[in-house]
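Asker: Next input, structure requested:
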Amino acid sequence: MINVQFAARPERWATQEAPLRAAFAQAGLNADLRPDHDPADVDYVVYAPNSDLQDFTPYTRCKAVLSLWAGVEKIVGNQTLTMPLCRMVDPGLTAGMVEWVTGHVLRYHLDIDNTIHTQDRWEPKVPPLAEERPVTVLGLGALGQACAQMLATLGFPVTGWSRSEKSIDGITCHHGEAGLRTALTGAEIVVLLLPDTPATENTLNDETLALLPKGARLINPGRGPLIDDNALLAALNSGQVGHATLDVFRVEPLPLDHPYWAHPNVTVTPHIAAETRAITAARVIAENIRRGEAGEPLLHLVDRSLGY
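Answerer: Purely as a prediction, here's the structure:
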């Protein structure tokens, strides 16, 4: 019997229990899944970083902690979490992110906000073709790659940037400090999908925002700290950035007195770009437990030195 502890908020248990049990059965796992195991008996922890479990010291036989979240910045520094940690790379989450990003890129590309009229106005404004609209995706992990490839399929010339070197068919890839400058220069739409680490904080700041062509648009479904908020507000006020669609913030929910709410060139969405999907995430969890029991390498293992 494999003892699996579910460590997340009660509402997660309500939506995740049945899919997990079904995925375990499909994978042939004889697993005892529940939220109330004795820590000393636990083999695997299915985990959400906002759960009450923060001290992993009693979990002496735990083989791995399997996160339900794509981001692990809230737990990667936990000194008591010494066992392997796997982040969630969920096909359903990826599909949701691709749809959200593609929708907002097309919204900007087609200038939908300004061309849908609610009054009697006839002002034809024909957008360029996608091939004339350079898009840059910052972050080429699973989500960034999937979004970049979809946008390239639609005909956009897509440039990607990551901290380490990547090679992706159909995407012009850059890396490193000089590569970031190159990736931002000429980008009319920028999508941020980097992880939140000390090395990525304020990737967009006064200096990097100035590299963009005047009036560029920003889309951030990645992490709030990727953007220097004061620098972005200044760029919006000057017209250097034409509009920003922001789904993530340093403080969530976004405080009601934050300038983003009232800014005419900011669209706020409440962290809805992508969500872990219970059925597909359960299959990822089950596969990792199967791998752990078979002595095979775990999927999506977090590199503690990099923070993701």
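Asker: alpha carbons only for contacts and neighbour counts from here, please
Answerer: Will do.
Asker: What segments of the chain are strands?
Answerer: Assigned by DSSP state E, the strands in the chain fall at 2-7, 31-34, 44-47, 64-67, 85-86, 135-138, 158-162, 172-175, 189-192, 216-220, 241-246, 266-268.
Asker: Run through the residues that contact the closest residue to V42 other than its chain neighbours.
Answerer: The shortest distance from V42 to any non-neighbouring residue, by CA to CA, 6 or more residues apart in numbering, is to N3 (5.1 Å). N3 is in contact with A31, D32, L33, H37, D41, V42, D43, Y44, counting by CA atoms under 8 Å, 6 or more residues apart in numbering.
Asker: From the residues you listed, keep the buried residues only.
Answerer: Neighbour counting by 16 or more other CA atoms under 10 Å classes A31, L33, D41, V42, D43, Y44 among those as buried.
Asker: Now the second one, please; I'll put the structures next to each other:
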Amino acid sequence: MRILLYRPDGQLEPWVRDFAEVMPGVDVVVWREEMREAVCDYAVLWAPPAALLAQLTHVKAIFLAGAGVDALLKFGDALPAAPIIRLGDAGMAVQMAEYVAHAVLRYFRRFDDYEKQARRGIWAPLPPFEKQDFSIGVLGMGKLGSRVLEAMGHFGFPLRGWSRTPKQVDGVACFAGMDSLDAFLAGTRVLVCMLPLTPDTTNLLDRARMAQLPQGAYLINVARGALVAEPDLLTLIRSGHLAGATLDVFRNEPLPAPHPFWDEPRISMTPHISALTVLHDSVLQIAGKINALEDGEPVADVVDRSKGY
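Answerer: Here you go, the predicted model:
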């Protein structure tokens, strides 16, 4: 068996080492531009170039070395017909929950306001927010979104969730479908965006939709930057309708130096680190699925190309 690896950052030696440990005897190779063909049984990829995909004529399945699928599905009909299989959690859900919990509590406990006061030498307790008025709405209730809701439930916040199809989660007010999106947004004080990026969700959060959020609401985006119309977000923050935003993802990464987000103090930014791939967990998961496929068994997390995730 031969497994082909590719990441644009070239940091693949740890992947080669872990696959050699977990699947001894398997031939693991790293794709390079000078290769004329990429003969392999399975490919483990992240943001591959078109030249690589064109060589995968006999691959049995493509595994994604991360949670998102948009960097691969953008190739459309140029993709091989083989199944595309994404990572299912692999240590990322708890990281996402940590990130969101930190961002929510920073706003709820007014740490952002205290930071501003401290820089000005001001010692002044601020009126606390009421928890019942600080509803948290998670836009996207997949594995990662569900883990975030579970984590936030321990703090006693009112919880809301929106998904494309109906779901029922104990302790969560659930909304489904585009017809219910405005109602979901209108009752959400902190919007946590966790949707996959598809043609239907690109620019989903534009000025009209974000204006449905109540006055003084916050946005936390840990999904994909292109879900949010960035100029509209900036307008709503500068107008005071939105109190702030915590962003881990952006339409263009790295965020360009002249981008206006850099100069807006009410926007907190991190460089796409809310949930990093846990290498060994990922290799174990991929190896288990390869073994299942070799035995003719079904596997989870197969991408539905028609839905985009």
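Asker: TM-score for the pair, please.
Answerer: Superposed pair, TM-score by TM-score structural alignment, normalised by the length of structure 1: 0.91. Supporting alignment: 302 aligned residues with a CA RMSD of 2.0 Å.
Asker: sorry, back to before: make a markdown table from the buried ones among the contacts of N3 of structure 1 and add distance to H300 of structure 1 to it.
Answerer: What follows is these, written out as a markdown table (distance: CA to CA, whole Å):
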| residue | distance to H300 of structure 1 |
| --- | --- |
| A31 | 21 |
| L33 | 22 |
| D41 | 24 |
| V42 | 21 |
| D43 | 18 |
| Y44 | 15 |
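Asker: Out of those, the closest to P134 of structure 1 would be?
Answerer: Using CA to CA, Y44 comes nearest to P134 of structure 1 of those, at 44.5 Å.
Asker: Which residue in structure 2 aligns with that closest one?
Answerer: Counting by TM-score structural alignment, Y44 of structure 1 corresponds to Y42 in structure 2.
Asker: Look up the closest residue to its match, ignoring the ones flanking it.
Answerer: Per CA to CA, 6+ apart, closest to Y42 of structure 2 is I3, 4.9 Å.
Asker: Identify the residue of structure 1 aligned to that neighbour.
Answerer: Aligned partner of I3 of structure 2 by TM-score structural alignment: V4.
Asker: Can you report how many residues lie near that match?
Answerer: Counted with other CA atoms under 10 Å, residues neighbouring V4 of structure 1 total 22.
Asker: Could you pull up the residues touching it?
Answerer: A31, D32, L33, R34, H37, V42, D43, Y44, V45, V46.
Asker: try 10 Å this time
Answerer: 31-37, 41-46, 62, 65, 289 (CA atoms under 10 Å, 6 or more residues apart in numbering).
Asker: Same check on L191 of structure 2?
Answerer: Here L191 of structure 2 is in contact with 104, 135-139, 160-161, 184-185, 210, 213, 217-221, 245 (CA under 10 Å, 6+ apart).
Asker: what does A186 of structure 2 give?
Answerer: A186 of structure 2 sits next to R209, M210, A211, Q212, L213, P214, Q215, A217 when contact means CA under 10 Å, 6+ apart.
Asker: conserved subset of these in structure 1?
Answerer: Contacts conserved in structure 1 for those, using both residues aligned by TM-score structural alignment, their matches' CA atoms under 10 Å: R209, M210, A211, Q212, L213, P214.
Asker: ok, now how distant is H272 of structure 2 from V30 of structure 2?
Answerer: Distance of H272 of structure 2 to V30 of structure 2, computed by CA to CA, to the nearest Å: 25 Å.
Asker: meant to ask about I237 of structure 2
Answerer: Distance, I237 of structure 2 to V30 of structure 2, using CA to CA: 45 Å.
Asker: R209 of structure 2 too?
Answerer: On the measure of CA to CA, R209 of structure 2 and V30 of structure 2 end up 44 Å apart.
Asker: Settle it for me: which of the two has more neighbours?
Answerer: Using other CA under 10 Å as the criterion, R209 of structure 2 and V30 rank with V30 on top: 18 against 15.
Asker: Not counting sequence-adjacent ones, nearest residue to that one?
Answerer: L5 (4.8 Å).
Asker: for H300 of structure 1, same thing?
Answerer: Nearest in space to H300 of structure 1, with sequence neighbours left out and distances taken as CA to CA, 6+ apart, is C86 at 5.3 Å.
Asker: Tell me how many other residues crowd the one you found.
Answerer: Around C86 of structure 1 there are 25 residues (other CA under 10 Å).
Asker: Repeat that for the one 5 residues further on.
Answerer: P91 of structure 1: 18 surrounding residues under other CA under 10 Å.
Asker: can you check L213 of structure 2 too?
Answerer: 23.
Asker: Would you agree it is in contact with T188?
Answerer: Yes: at 6.2 Å, L213 of structure 2 counts as touching T188 under the criterion of CA atoms under 10 Å.
Asker: any residues in contact with both of the two?
Answerer: The contact sets of L213 of structure 2 and T188 overlap at L219 (CA under 10 Å, 6+ apart).
Asker: contacts for stretch 11-18 of structure 1?
Answerer: By CA under 10 Å, 6+ apart, stretch 11-18 of structure 1 touches 6-8, 10, 20, 24, 33-35, 48, 51, 68, 277-279, 281-282.
Asker: out of those, which are buried?
Answerer: 6-8, 20, 24, 33, 35, 48, 68, 277-279, 281-282.
Asker: Closest one of those residues to C147 of structure 1?
Answerer: Nearest to C147 of structure 1 among these is R277, at 17.8 Å by CA to CA.
Asker: aligned partner of the closest one in structure 2?
Answerer: Using TM-score structural alignment, R277 of structure 1 pairs with V278 in structure 2.
Asker: Quick one: residues contacting the nearest residue to that match once chain neighbours are set aside.
Answerer: Nearest non-adjacent residue to V278 of structure 2, counting by CA to CA, 6+ apart: G91, 5.8 Å away. Residues in contact with G91 of structure 2, defined by CA under 10 Å, 6+ apart, are A275, L276, T277, V278, L279, H280, D281, S282.
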